[in-house]
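A.B. asks: just to be clear, the model below is a prediction. Sequence and coordinates:
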Amino acid sequence: MFITLEGGEGVGKTTQQALLALQLRQAGYPCLCTREPGGTALGRALREILLHGDPLTPLAELFLYAADRAEHVQKCILPALAAGQVVVCDRFTDSTLAYQGYGRGLDLQQVRQLNHLATGGLQPHLTLWLDLPPEVGLARKASGPLARTGLADRLEQERLEFHRRVHQGFQTLAAAEPQRIVRIDAEGSPLEVAARIWSVVKPRLLAAVPRP
């Protein structure tokens, strides 16, 4: 089963990925946690360019995310799925649509075509959209340890209006695919949010994957 975690800045995807992996393993399901960009050696190099390098044009940014994804799908995600693992990925194609499509204003159909080319048509079985108002997520980031070290990435430093467009993009995507994309209220403590996630994942997992 292929599960993705999506959402804007500061929604807690990294924390929730770790908590979900713990619950999966406790339930007897082998799982792989990965992320985009950065799930492969190439991805780690591209992540540094994308998030901490010099400013990029929107189209160049899109192509670099696609290159990361093509490598990631072939070398990481597909082999793990073939081996019977549950793959939990922090960001995937929906982030590209939300950030580069809705946020940057690139043509959505072209973004979809590039996503399809990079993934070979692979789609998540379940996408968990961790939803917070952009102002709340950015405030979380601003009070976090990385902000205090001055290491906030280029996306985190974008204007509020950009993040509002990204949030609207996720809303639109979720409305268009309600069976795949499930909104998770990301307000509250990490354990409260984790419980909401598990209440969605557990029945889908039992229906899709035989219990070990």
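C.D. replies: Everything's here; your move. This structure is a prediction, so every number in the text was calculated from the model and none was measured.
A.B. asks: hey, let's count contacts and neighbours off CA atoms from now on
C.D. replies: Fine.
A.B. asks: Gly144 and Cys33, how far apart?
C.D. replies: Between Gly144 and Cys33 the computed distance is 23 Å (C-alpha to C-alpha, to the nearest Å).
A.B. asks: same check on Glu156?
C.D. replies: To Cys33, Glu156 is 23 Å away according to C-alpha to C-alpha.
A.B. asks: could you pull out the helices for the chain?
C.D. replies: 13-26, 41-52, 58-72, 78-82, 93-96, 108-119, 134-142, 145-148, 160-176, 190-208 (DSSP state H).
A.B. asks: of Gly144 and Cys33, which one has the most company?
C.D. replies: A count of neighbours by other C-alpha atoms under 10 Å puts Cys33 above the other of Gly144 and Cys33, at 19 against 13.
A.B. asks: next up, a second structure to put side by side with the first:
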Amino acid sequence: MARGRFISLEGGEGVGKSTQLAALEEALRRRGFDVLVTREPGGSEGAEAIRRLLLEGEEGRWNARAEALLFAAARSDHVAKTIKPALAAGRWVLSDRFLDSSLAYQGEAGGLGIEAVRDLHRFGSEDFLPDRTLVLSLDAGEGRARARHRDGDEGDRIGGRPPSYHAAVERGFRLMADAEPERVKLVDASGNAETVTARLIAALGDLLQ
């Protein structure tokens, strides 16, 4: 049985990830692929427990290092118990966030350094990477306006951080795209949902052949 493919969908706040995740799942199923949709933090029993620790509570609940360690621990469980078994069974795995979110949020925006956070992933998940990472990208002002409309005031404890933090997140994603252009593709998230989905499919073109 051929190994499946692992696709992660990334982006900052308000870029339309939830909408595009559902649309991409449908598009892949129409092409005959068996698709598993999962998320980070989460995607396995242990990782979902850690998700609650990470996203609930006051802003200062964890310092940056503790937060990065929790994300890495959740990812390790997710990879071992959900992602790798699905790929071995020939399924396509579509994840709402993966490693590159940690690199952008904790590494770049959180000030820990991208390589320091990557080292946690090398230990926890043996540097396991997606076949393709699609990063939805919007003008920062438009993204934050969408996020406020979606979440009301604050959203979760990470989404509610100041604009300077989210600008650094966007910078982090762009750094990853520059460093690994074959794996990480920036996708323009402006325009209507159907147009954005078509851009995502185009960015997967070589894997769909």
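C.D. replies: It's in. None of these values were measured; they are calculated from a predicted model.
A.B. asks: tally of neighbours for the counterpart of Val135 of the second structure in the first structure?
C.D. replies: Taking TM-score structural alignment for the superposition, Val135 of the second structure sits opposite Trp129 in the first structure. A count of nearby residues for Trp129 of the first structure, using other C-alpha under 10 Å, gives 26.
A.B. asks: same thing with Ala22 of the second structure?
C.D. replies: A total of 13 residues lie near Ala22 of the second structure under the criterion other C-alpha under 10 Å.
A.B. asks: next one: the one 4 residues further on
C.D. replies: Here the neighbour count serves as a burial measure; for Glu26 of the second structure (other C-alpha under 10 Å) it reads 13.
A.B. asks: so which of the helices of the first structure is nearest Phe2 of the first structure?
C.D. replies: Taking C-alpha to C-alpha, helix 78-82 is the member of the helices of the first structure nearest to Phe2 of the first structure, at 7.4 Å.
A.B. asks: distance from that closest one to the middle of the chain?
C.D. replies: In terms of C-alpha atoms, centre = their mean, to the nearest Å, the centre of helix 78-82 of the first structure is found 18 Å from the chain centre.
A.B. asks: how about Thr38 of the second structure, what's its match in the first structure?
C.D. replies: Checking TM-score structural alignment: Thr38 of the second structure goes with Thr34.
A.B. asks: look up how far Leu22 of the first structure lies from its match.
C.D. replies: When distance is defined by C-alpha to C-alpha, Thr34 of the first structure is 14 Å away from Leu22 of the first structure.
A.B. asks: distance-wise, check the closest residue to Ala47 of the second structure other than its chain neighbours relative to Arg132 of the second structure.
C.D. replies: Nearest residue to Ala47 of the second structure, sequence neighbours excluded (C-alpha to C-alpha, 6 or more residues apart in numbering): Ala74, at 4.2 Å. Between Ala74 of the second structure and Arg132 of the second structure the computed distance is 21 Å (C-alpha to C-alpha).
A.B. asks: which one's more surrounded, these two?
C.D. replies: Neighbours were counted for Ala74 of the second structure and for Arg132 using other C-alpha under 10 Å; Ala74 has more, 26 against 20.
A.B. asks: Leu78 of the first structure and Leu20 of the first structure: what is the separation?
C.D. replies: To Leu20 of the first structure, Leu78 of the first structure is 20 Å away according to C-alpha to C-alpha.
A.B. asks: okay, these two: which has more neighbours?
C.D. replies: Legend: neighbour count by other C-alpha under 10 Å for Leu78 of the first structure and Leu20, higher for Leu20 (20 against 16).
A.B. asks: now do the same for that one: its match in the second structure.
C.D. replies: Looks like Leu20 of the first structure aligns to Leu24 there (TM-score structural alignment).
A.B. asks: quick one: contacts for that match?
C.D. replies: Going by C-alpha atoms under 8 Å, 6 or more residues apart in numbering, Leu24 of the second structure touches Thr197, Leu200, Ile201.
A.B. asks: what's the matching residue for the last one over in the first structure?
C.D. replies: Read that as Ile201 of the second structure. Checking TM-score structural alignment: Ile201 of the second structure goes with Trp198.
A.B. asks: now Ala179 of the second structure
C.D. replies: Using TM-score structural alignment as the criterion, Ala179 of the second structure maps onto Ala176 of the first structure.
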